[in-house]
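>>> A predicted structure for the sequence below; I have some questions about it.
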Amino acid sequence: MGHEDFLKQAAEAKTRIKQVSSDEAEKIGDRPNALILDVREAAEYQQAHLLNAVNVSLSQLEQEIQEIVPDKSTPIVCYCAGGNRGALAADTLNKMGYTNAVSIEGGLKAWESSGKATIDTTEANS
């Protein structure tokens, strides 16, 4: 898929899903049964991610999510780097019958620019 097609698909997904601010995402993520889902590639996840985030790349989501989250009413906060893959992930989850999937508007960049902490594994390992 070309970059323009990807951006078009992401824009369409955003019209169908619920996007939340970093503050709202944090509140949802604090619920005991919630899942924070990082849909970036493993290498991106390893550089930095949200506390307690589970990494399932967008390309693997449909194959893996039902094993990780069998309960389709589970609150799921999806995010990526800038908000596009997160939106596509939330849209995919909605199509699969998940009823509480949202995406962080602006992704990890927005989270970090709002002053919220991430787990920076590059620092932790040095």
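Great, that's in hand. Numbering: from 1, shown residues only.

>>> rest of the way, CA atoms for contacts and neighbours
OK.

>>> all helices of the chain, in order?
3-16, 22-29, 42-47, 61-68, 84-95, 107-113, 121-124 (DSSP state H).

>>> any chance of these in TSV, with distance to residue 53 and mean neighbour count too?
Converted to TSV, the helices of the chain look like this (distance: least, Cα to Cα, whole Å; neighbours: other Cα atoms under 10 Å):
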stretch	distance to residue 53	mean neighbour count
helix 3-16	22	14
helix 22-29	9	17
helix 42-47	9	14
helix 61-68	12	13
helix 84-95	13	24
helix 107-113	12	18
helix 121-124	13	10
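
>>> Can you add distance to residue 75 and give those back as a markdown table?
Output for those, formatted as a markdown table (distance: least, Cα to Cα, whole Å):
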| stretch | distance to residue 75 |
| --- | --- |
| helix 3-16 | 17 |
| helix 22-29 | 7 |
| helix 42-47 | 21 |
| helix 61-68 | 13 |
| helix 84-95 | 11 |
| helix 107-113 | 17 |
| helix 121-124 | 26 |
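
>>> Please name whichever of these is nearest to residue 35.
Set against residue 35 and scored by Cα to Cα, those come closest in helix 22-29, at 6.5 Å.

>>> putting a second one here so we can go through both:
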Amino acid sequence: MIYKKLLMCFIICTAIFGCKEAVNKEHVKDISSKELLKIIESGDVQLIDVRTPAEFNEGYIENAKNVNFASPSFAKDITTLDKDKPVIIYCRSGNRSGKSVKDFINAGFTKIYDFNGGILEWKSEGLPLVTDTP
């Protein structure tokens, strides 16, 4: 009896998470720092840093716009972005950017790149960060 319940839970979880992943893959591509550089160089894209303003001020990728994922108005804030332009989302390590994907999809974005290594990967590759301090 317990095995049937466990099997049923497994099937339900697989169905829920499997469907979610299929939806995300339709709209989202996970990218590395090298791919991020190529995308930025190749065209018109919006680079969105979803960290807090304090984290953003410590250093960010050039031309990034800060939209705080922890803000209660995050879902509303991203609606001011151009839905017709591809968007690259990043954070510190990829956790918040990955979670924010759902909000971008719900807001109508169809070309989403998730830089899942975040600032930590960027720094580890020795790539430059912009700071507002001289």
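Noted; the coordinates are in hand. For clarity, every value in this text was computed on a predicted model and none was experimentally measured.

>>> which one of the helices of structure 1 lies closest to residue 77 of structure 1?
helix 22-29 (6.4 Å).

>>> ok now the closest one, how far from the chain's centre?
Here helix 22-29 of structure 1 is found 12 Å from its chain centre; the criterion is Cα atoms, centre = their mean, to the nearest Å.

>>> In structure 1, what sits opposite residue 110 of structure 2 in the alignment?
Alignment note: residue 110 of structure 2 maps to residue 99 in structure 1; criterion TM-score structural alignment.

>>> now swap in residue 32 of structure 2 and tell me
Using TM-score structural alignment, residue 32 of structure 2 pairs with residue 21 in structure 1.

>>> and its match, how many neighbours?
By the criterion of other Cα atoms under 10 Å, residue 21 of structure 1 has 16 neighbours.

>>> Quick check: it vs residue 87 of structure 1, distance?
Applying Cα to Cα, to the nearest Å, the value for residue 21 of structure 1 to residue 87 of structure 1 is 13 Å.

>>> got it, and residue 95 of structure 1?
Distance from residue 95 of structure 1 to residue 87 of structure 1, by Cα to Cα: 12 Å.

>>> try residue 72 of structure 1
Distance of residue 72 of structure 1 to residue 87 of structure 1, given as Cα to Cα: 18 Å.

>>> Tell me the spacing between the residue nearest in space to the middle of structure 2 and residue 52 of structure 2.
Residue closest to the mean C-alpha point of structure 2, counted by Cα atoms, centre = their mean, is residue 97 at 2.9 Å. Per Cα to Cα, residue 97 of structure 2 is found 12 Å from residue 52 of structure 2.

>>> Check residue 68 of structure 2 too.
5 Å.

>>> Repeat that for residue 61 of structure 2.
On the measure of Cα to Cα, residue 61 of structure 2 and residue 52 of structure 2 end up 14 Å apart.

>>> Neighbour count: those two, which is higher?
residue 61 (19 against 16).

>>> Quick one: map that one onto structure 1.
Match for residue 61 of structure 2 (TM-score structural alignment): residue 50.

>>> can you pull the contacts of that match?
36, 38, 117, 118, 119 (Cα atoms under 8 Å, 6 or more residues apart in numbering).

>>> do that again at 6 Å, thanks
With contact set as Cα atoms under 6 Å, 6 or more residues apart in numbering, residue 50 of structure 1 has these partners: 118, 119.

>>> Residue 38 of structure 1 now?
54, 55, 79, 80.

>>> and these, which are buried?
54, 55, 79, 80 (16 or more other Cα atoms under 10 Å).

>>> Tell me which of those residues fall in strands.
With DSSP state E as the criterion, strands contain 54, 55, 79 from among these.
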